[in-house]
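J.: sequence first, predicted model second:
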Amino acid sequence: MYDIFDDEIDEMYENKGKAGIKLGKGISPKDPLESLTQEKFIVLNEQATLQEAIINIQKYPIGCVLLENNQYISGIFTERDIVQKIVGKRYNLDEECIANYMTKNPDVLHLQDPIAFALNKMISGGYRHIPIVDENKIPIGVIAMQDIINSLGDYFFDDIVNLPPTPLRDQTQREGG
């Protein structure tokens, strides 16, 4: 007897193992943020210009710059800030101070805080980057939503890679009750 899912199952088995094996370290929402791989981060003085911030965001694919005043975090400036506050306006980027456009006093976390806490703050706050500070409140990094997604993607690599790029057929009716 022919099962309607035989084609998809056959395709999945044909592609199995073609992408190579990548073993990721398992992460749990209870694990500390230090268990995630962190990208580089940029810290600028809050008196820097918009031009300096935008150049750094373009140069390094990190999505944000941290802003400091006397070594302490005073704000964060992200790609979203550029789109919502800068694009389409006729600002002189070399003269405008970033302090006027940054998100002031952002939530911060410590490396020992759990991943779940970072996710909760990101989802409830509607942002994708959280500065990480040490016990003296000096910036030591940034955790991005993408860092968490990448770690999950590494751990579930085989499950994700072995999926067909698109299902062979669309579901036409709802399953179950």
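T.: Perfect, I can see it now.

J.: from here on, just use CA atoms for contacts and neighbour counts.
T.: Fine.

J.: would you list every one of the helices in the chain?
T.: Ranges of helices within the chain are 6-15, 50-59, 79-81, 115-125, 145-155, 157-161, based on DSSP state H.

J.: and those helices: which comes nearest I73?
T.: helix 50-59 (15.2 Å; C-alpha to C-alpha).

J.: take this one as well and set it beside the first:
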Amino acid sequence: MTQRTVYQSMPRRLLVSLPPGASVHEAACVMTRANCGSVLVVGAGTQLLGIVTERDLMTRVVAKAVDPSKTTLASVMTPNPRCIGPNTKVEDAVLIMLERGFRHLPVVGEGNTLLGVFSARDAMPREIGAAVSLAEFNEQVNDSLG
């Protein structure tokens, strides 16, 4: 069975993005309308500056009782997020997510062109299972070396 790439697995390639000065409230509204769990924070010329996820909204805004209408994305985003290329195998992307605690990875193509976001929910159960097995193997190897 051939392995899918992240670009093949992304059901929609809608680029959900906002500038760093946009409010957290705006981001939540855009994410709700697009039915997605993250928004890319972009500067001039669609330069990727950061990412804001549902988890960021919960831990950096709601849990801290921060006013979403007065808080900018720049103040709550994860700057310089880890990115992957469109030809990255889904299994490899899921492994990165497992090892680093991510649920979303920006997908960047030629010339740093933003193509979208790969989400954990874009992976099939068999791809997740393969990545989990590899993560467990890596952990065992690291434990035996350490």
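T.: Structure's in. What do you need? What you see is a predicted model, and the numbers here were worked out from it, not measured in a lab.

J.: can you give me the TM-score here?
T.: For this chain pair, the superposition-based TM-score is 0.76 by TM-score structural alignment, normalised by the length of structure 2; 126 aligned residues with a C-alpha RMSD of 2.1 Å.

J.: save the helices of structure 1 as JSON lines, and put in mean neighbour count and distance to S35 of structure 1 too.
T.: Shown next, in JSON lines, are the helices of structure 1 (neighbours: other C-alpha atoms under 10 Å; distance: least, C-alpha to C-alpha, whole Å):
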{"stretch": "helix 6-15", "mean neighbour count": "13", "distance to S35 of structure 1": "31"}
{"stretch": "helix 50-59", "mean neighbour count": "17", "distance to S35 of structure 1": "25"}
{"stretch": "helix 79-81", "mean neighbour count": "15", "distance to S35 of structure 1": "25"}
{"stretch": "helix 115-125", "mean neighbour count": "16", "distance to S35 of structure 1": "9"}
{"stretch": "helix 145-155", "mean neighbour count": "16", "distance to S35 of structure 1": "9"}
{"stretch": "helix 157-161", "mean neighbour count": "15", "distance to S35 of structure 1": "18"}
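
J.: now do the strands in structure 1.
T.: 43-45, 64-69, 72-78, 103-104, 129-133, 139-144 (DSSP state E).

J.: out of the ones you listed, flag the one nearest D158 of structure 1.
T.: strand 139-144 (23.3 Å).

J.: ok so, going back, let's have the helices of structure 1 in TSV, adding distance to K89 of structure 1.
T.: Converted to TSV, the helices of structure 1 look like this (distance: least, C-alpha to C-alpha, whole Å):
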stretch	distance to K89 of structure 1
helix 6-15	49
helix 50-59	13
helix 79-81	13
helix 115-125	26
helix 145-155	28
helix 157-161	41
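
J.: can you say which of those is nearest to K137 of structure 1?
T.: helix 115-125 (16.8 Å).

J.: mean deviation of that closest one from structure 2?
T.: For helix 115-125 of structure 1, the mean deviation from structure 2 after alignment is 1.1 Å (mean C-alpha distance after the TM-score superposition for structure 1).

J.: next, the angle from that helix to helix 145-155.
T.: Angle, helix 115-125 of structure 1 to helix 145-155, by axes from the mean of the first three to the mean of the last three C-alpha atoms, to 10 degrees: 130 degrees.

J.: where does helix 115-125 of structure 1 end up in structure 2?
T.: The alignment of helix 115-125 of structure 1 onto structure 2 (TM-score structural alignment) spans residues 90-100.

J.: could you list the residues in contact with the matching stretch?
T.: Here stretch 90-100 of structure 2 makes contact (C-alpha atoms under 8 Å, 6 or more residues apart in numbering) with 3-6, 9, 84, 102-105, 120, 123, 127-128, 130-132, 134-135.

J.: stretch 41-54 of structure 2 too?
T.: Under C-alpha under 8 Å, 6+ apart, the answer for stretch 41-54 of structure 2 is 17-20, 37-40, 73-74, 76-81, 104, 113-114.
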